[in-house]
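In: Predicted model and sequence follow; I will ask about them next.
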Amino acid sequence: MGRDYNPVSLQPLYRAAEVRAMDRKAIDAAGIPGAELMRRAGAAAFAALRERWPEARTLSVLCGAGNNGGDGYVVARLAQAAGWDVRVYAATPPAQLKGDALGAYQAYRAAGGAVLEFVPADFEGAEILVDALFGTGLDRALEGAYAEVVRATHRFCGRIVALDVPSGLQADTGTVLGCAVKAELTVTFVALKRGLFTGEGLEYAGEVVLADLGVPPEVKRAVEPSALLLPPLVRGLPPRPRHAHKGMFGHVLVVGGDYGFSGAARMAAEAAARVGAGLVSVATRKEHASLLSVARPELMCHGVAGREEIQALLERATVVAVGPGLRRSGWAGMLLASALDSELPLVLDADGLNLLAARPTRSERWILTPHPGEAARLLGSSSAKIQQDRFAAAGELQARYGGVVVLKGSGTIIQGPQGQPRVCTAGNPGMASGGMGDILTGVIAGLLAQGLDPLEAATLGVCLHGTAGDRAARAGGERGLLASDLLEPLRQLVNQ
């Protein structure tokens, strides 16, 4: 498998400031008036909600003071013209409107539209509520009257549509600024904002629809994206040649499985085998080796007590996965140190990462796969701080430790040595259960063993893992989803 193998297509993501730069280029260089962009935004949003809920005929719109509020007035005017029962609530007095937003408000009023004083109970009678309060313009925690308006939306029993970005959600990081509107549909304009796809963004944005507003492609190409979005589905690895033999597909050594944790090592090893590694060995406690071989006879399981035994296994391996069920002990430290001395490609997870945090070092030949808690230990921070800006955390981890970093969580981020971070939205809350990280470790190690470079192995591995979880959840539900439920979907996906 060559280094030019590209298993996924990537879609650009941008910071809010970068999209504002596109808006300015569209106005100044492409000659599209700001008022026309606003009209197109409102029309796109109204078309999207009509397509999603074709039977609806009642609409409430919450309008703020800026251009996001202007977009809302356009939606209200179009809905009213289509015969809908429309109610507009101005969270900011219309007297404070300026520029294109003022023009949109005046056009709505000239068409006979009324603007009501905000009373939370009133809009609850509508089928659809449109959030046009802040969009991407918010950079501080909501408080006071605005926070009261946003919290009132949480009691709304109908459908909620956010324009551009749910109000209260930080467009660059996906962090909720105190409180935020929880939308079922977000119609975002010109280009995709990266905060919609990681952290709390996935939950608060709901389904995301992009309306490019007819901005010319050359305007977008002039602005470099700050992240790349991975697709929800992937294609598997290329077909194997007829003359294939197991030696062509690498030998993964999984290091872990301390007392009481042999299952973690087994799951990682089986995942590596299920995605196509030619051979898979396990280095574990002597008491576990024979039990693992009985449970999965295709695995070569070895009891390891000292350096000579692990060294013999490392000499036969092509990739090493360290961490599943490893724990933190002198035995574990010896195994990790031996793996580091081997100069083989490494995948580090779980206590492999915790041991690294205790004795930091840097390497370009490993893939680190921390969840936010492990990332916090690696950076001497806290999980809450990691979640405040997952993009920054992934970048700092890569800069400090080298290699490729996979920051797991809602909207997993993959950061390589060069280029933009990659974001994967596949996966579901059912995967918040023990063993899921062990499966991912094995998947990535199995792909590395088959010749993918580290960044592509991490990228495809994360996509396969999340998509397998989604397939397993569709088959039996999210609650009660087990890590081992992913093994059969993984085999199907890597062969498609």
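Out: Now that the structure is in, tell me what you want to look at. Computed from a predicted model, the values in this text were never measured in an experiment.
In: going forward, measure contacts and count neighbours with C-alpha atoms only.
Out: Noted.
In: Quick one: residues in contact with stretch 280-295.
Out: 251-259, 262, 265-266, 269-270, 272-273, 298-305, 310, 313 (Cα atoms under 8 Å, 6 or more residues apart in numbering).
In: Take this one as well and set it beside the first:
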Amino acid sequence: MSVVELDAAWRSANPLPSDDDGGETDKNSRGRVLSIGGCRQVPGALRLTAEAAFRVGAGKSLLATVPSAALMLGVLFPEAGVIALEEDESGEPVVAPDSPLHAALDHVDAAVVGPGMMDRAAAGRLVVAVAATPREGVSLVLDAAVCAASGALADMLAGYRDRLVLTPHGGEMAELCDCDAAAIKADPEGRALAVAAKFGAAVALKGTATLIAAPDGRLVRYAGGGIGLATGGSGDVLAGAIGGLLARGLPAFEATCWGVWLHGEAGRILAGKVGPVGFLANELLPELPGLLPR
């Protein structure tokens, strides 16, 4: 299999959409992103995802989370709208049949599902609730526990083929593939391509070097970023960046590659400013806009 490096040549051949449309842009046309997740134990994680979507150029960002976090996030992040979902006994989100989330999904361009969730069973129920009614024109990013819980849901997610992104680390990839972590480590390229083909998704297999696989067999590697990105909340930023780029109109594979590069380069910049480790995930956010091509 051929692996292409995510370098300047790749970025030049796969440019981001232009921001110059003769002055006719408004916040809706720049892309609308819905971030769904969070829990009582990790109430602030979803803010990282929603802000990352803004920081890569999306025009609107909406959060859907548990009531115990919704008001706090609305005050903390006044640029975003907030939907309060129901909450189960363990503090994980629940989507009721009459939830306003269903209507919100009809009015966004991309949804990022899973950041900040802890419980696999709750994550599985959430992805079923979101994916049960495919929305034409909406792209999905499945992250963290939701990604890991989706191994048996390829058929349900078929309505999002070619508009779907999975962002597992090695352990989550093992759950997706129903194997042990050693099998993923032994053949990360083959496993990433197999999952991409099964789901019709772009797959970002995160690690020291991140592999991005497409259903048609394309495979790109990004080896930058550094060890400092292995910190709490970093993956939430990556998921939001990918969601923002999807909302701006990039196809799933290209949005995933660009999101990985922007996230990694932000980490590289902070490693130079702060040190190789010790910077925080929220410090990645202000670095993202300056990395966007002008």
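Out: Right, received. Where do you want to start? Bear in mind that the values here come from a model prediction, so they are computed numbers and not experimental data.
In: Superposing both, give me the TM-score.
Out: Remark: TM-score between the superposed chains equals 0.86 [TM-score structural alignment, normalised by the length of structure 2]; 272 aligned residues with a Cα RMSD of 1.9 Å.
In: In helices, which of the contacts of stretch 280-295 of structure 1 fall?
Out: The helices, defined by DSSP state H, take in S262, A265, R266, A269, E270, A272, A273, I310, L313 from the contacts of stretch 280-295 of structure 1.
In: Need the residues you listed in JSON lines (columns: distance to A45 of structure 1 and neighbour count).
Out: What follows is those, written out as JSON lines (distance: Cα to Cα, whole Å; neighbours: other Cα atoms under 10 Å):
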{"residue": "S262", "distance to A45 of structure 1": "52", "neighbour count": "21"}
{"residue": "A265", "distance to A45 of structure 1": "49", "neighbour count": "31"}
{"residue": "R266", "distance to A45 of structure 1": "49", "neighbour count": "28"}
{"residue": "A269", "distance to A45 of structure 1": "48", "neighbour count": "34"}
{"residue": "E270", "distance to A45 of structure 1": "47", "neighbour count": "25"}
{"residue": "A272", "distance to A45 of structure 1": "44", "neighbour count": "32"}
{"residue": "A273", "distance to A45 of structure 1": "47", "neighbour count": "25"}
{"residue": "I310", "distance to A45 of structure 1": "60", "neighbour count": "21"}
{"residue": "L313", "distance to A45 of structure 1": "59", "neighbour count": "16"}
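In: Going by distance to G476 of structure 1, which of these wins?
Out: E270 (21.5 Å; Cα to Cα).
In: In structure 2, what residue corresponds to the closest one?
Out: In structure 2, the residue matched to E270 of structure 1 (TM-score structural alignment) is E51.
In: Quick check: that match touching G240?
Out: Yes - counting by Cα atoms under 8 Å, G240 is a contact partner of E51 of structure 2 at 7.3 Å.
In: what's the mean distance for stretch 454-467 of structure 1 versus structure 2?
Out: Taken over the aligned residues, the distance from stretch 454-467 of structure 1 to structure 2 averages 0.8 Å (mean Cα distance after the TM-score superposition for structure 1).
In: now that stretch: which residue numbers in structure 2?
Out: Per TM-score structural alignment, the counterpart of stretch 454-467 of structure 1 in structure 2 is residues 252-265.
In: could you measure the aligned partner of G224 of structure 2 in structure 1 against R235 of structure 1, distance?
Out: Aligning on TM-score structural alignment places G224 of structure 2 opposite A426 in structure 1. Using Cα to Cα, to the nearest Å, A426 of structure 1 is found at 14 Å from R235 of structure 1.
In: contacting residues around A281 of structure 2?
Out: By Cα under 8 Å, 6+ apart, the residues touching A281 of structure 2 are L48, L229, T231, G232, G233, S234, V237.
In: so the fifth one sits right up against L48, yeah?
Out: Yes - G233 of structure 2 lies in contact with L48 (Cα under 8 Å); the separation is 7.1 Å.
In: which residues are common contacts for these two?
Out: Here G233 of structure 2 and L48 share the contacting residues A281, N282, scored by Cα under 8 Å, 6+ apart.
In: If you count surrounding residues, which of the two has more?
Out: Shown here are G233 of structure 2 and L48; by other Cα atoms under 10 Å, L48 has more neighbours (27 against 21).
In: List the contacts of that one.
Out: Neighbour list for L48 of structure 2: G233, D236, V237, G240, A281, N282, L285 [criterion: Cα under 8 Å, 6+ apart].
In: again, only this time at 7 Å
Out: Each residue near L48 of structure 2 by Cα atoms under 7 Å, 6 or more residues apart in numbering is listed here: D236, V237, N282.
In: Show me the helices in structure 2, by range?
Out: Using DSSP H, the helices of structure 2 run over 8-13, 45-55, 67-76, 100-105, 120-131, 144-148, 170-177, 181-186, 188-199, 234-247, 252-273, 288-291.
In: could I get those as JSON lines with distance to L164 of structure 2?
Out: Formatted as JSON lines, the helices of structure 2 follow (distance: least, Cα to Cα, whole Å):
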{"stretch": "helix 8-13", "distance to L164 of structure 2": "21"}
{"stretch": "helix 45-55", "distance to L164 of structure 2": "16"}
{"stretch": "helix 67-76", "distance to L164 of structure 2": "26"}
{"stretch": "helix 100-105", "distance to L164 of structure 2": "15"}
{"stretch": "helix 120-131", "distance to L164 of structure 2": "11"}
{"stretch": "helix 144-148", "distance to L164 of structure 2": "11"}
{"stretch": "helix 170-177", "distance to L164 of structure 2": "15"}
{"stretch": "helix 181-186", "distance to L164 of structure 2": "21"}
{"stretch": "helix 188-199", "distance to L164 of structure 2": "8"}
{"stretch": "helix 234-247", "distance to L164 of structure 2": "10"}
{"stretch": "helix 252-273", "distance to L164 of structure 2": "6"}
{"stretch": "helix 288-291", "distance to L164 of structure 2": "23"}
